[in-house]
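> when you get a sec, could you give me coordinates for this:
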Amino acid sequence: MAERLTKAATRNIFYGGSAFFLVIFVGLTVQTHLYMNSTSAPVSAMTEGVVRGKHVWERNSCINCHTLLGEGAYFAPELGNVWKRYGGHDDPEKARAVFASWMASQPSGVPGRRQMPQLSAC
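Have a look, this model is predicted:
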């Protein structure tokens, strides 16, 4: 008895496998959509500062260099914890002064280094 894979069996495996993985893909897409809608904050819950920050982030394409909560490029520092790193919880005025002086020193003019956009007018 020859144990060969016939042309019909091969075709059935291909179509059956394709249908199976298509169903898995659609199911995972639906599950992801439902999960994202249930865990993200509604627009009405966003403060004015969050909306302005999102606008600045998108307008200046900050994600091309920075990460925010692990998402983005790894060229420049993570921005999700900047306020905490610079002592914003302990002394907000000092943290704002540090940010303002750091942004005023940009661009640094170092050769071969990408330049930060001027965000003072944001």
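> make it CA atoms for all contacts and neighbour counts henceforth
Will do.
> what about Leu68, distance to Trp102?
19 Å (Cα to Cα, to the nearest Å).
> and what of Thr47?
From Thr47 over to Trp102 (counting by Cα to Cα), the distance is 25 Å.
> another for comparison:
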Amino acid sequence: MSEVLTKSTARNIFYGGSLFFFVIFVGLTAQSRHYILTKGTDEAHLTDSVVRGKRIWESHACFDCHTIYGEGARFAPELGDVMKRWGVEKDPAGARETFKSWMKAQPTGIPGRRQMPQFNLSDAQLDDLGNFLDWAGRANLQGWPPRPSKTN
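Sure, this is the predicted structure:
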């Protein structure tokens, strides 16, 4: 019994396989889009101030040095959760004031350390940037970017 793959059979396998994987691709794309829009974005807190803060982030090219969600230059610290690290959940006003004071104090002039430039942002711009960073920290990143564990 000879098994021969005819042109007709090969064509049917090609078209059937192509259709199968195209349907899988469309299904995964739809599932990803649904997840991002329903669980991945904190749309409830997406305000005009957050949008202005993102524009400040982009116009001053903060991503040239910092990362957010693991994207950026990796030259300076990750800022996706900076407001959480400064305690925005326990003391929102204190965390925002700490952020504003730190930004106004740049460059610090600490020897042996690379310096962040002074952008001379107004208080309103600093509030917007802080609101953007706070909003960015609310995203459900499912553990991304990975952080080294602290073991001592």
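> before we move on, the earlier item: who has more neighbours, Leu68 and Trp102 of the first structure?
Leu68 (16 against 12; other Cα atoms under 10 Å).
> Arg113 of the second structure is in what secondary structure piece?
Assigned by DSSP states H and E, Arg113 of the second structure belongs to neither a helix nor a strand.
> with the one 3 residues further on instead?
Using DSSP H and E, Met116 of the second structure maps to neither a helix nor a strand.
> show the contacting residues for the closest residue in space to it that isn't next to it in sequence.
Computed as Cα to Cα, 6 or more residues apart in numbering, the closest residue to Met116 of the second structure that is not its neighbour in sequence is Pro107, at 5.4 Å. Residues in contact with Pro107 of the second structure (Cα atoms under 8 Å, 6 or more residues apart in numbering) are 115-118.
> wait, which of these is closest to Ser2 of the second structure?
Closest approach to Ser2 of the second structure among the contacts of Pro107 of the second structure (Cα to Cα): Met116, at 73.9 Å.
> please tell me which one of the contacts of Pro107 of the second structure counts the most neighbours.
Met116 (15 neighbours).
> surely it touches Gln106?
Yes - Met116 of the second structure lies in contact with Gln106 (Cα atoms under 8 Å); the separation is 6.1 Å.
> returning to that earlier point: and the residue nearest to Met116 of the second structure, which of the three is it?
coil (DSSP: H, G, I helix; E, B strand; the rest coil).
> that one and Ser101 of the second structure, how far apart?
For Pro107 of the second structure relative to Ser101 of the second structure (Cα to Cα), the value is 12 Å.
> center of the first structure - which residue?
In the first structure, the C-alpha nearest the mean C-alpha coordinate belongs to Glu71, at 3.5 Å (Cα atoms, centre = their mean).
> excluding chain neighbours, what is closest to that residue?
Ile63 (7.7 Å).
> ok, now which ones touch that neighbour?
If you count contacts by Cα under 8 Å, 6+ apart, then Ile63 of the first structure has 57, 71-73 around it.
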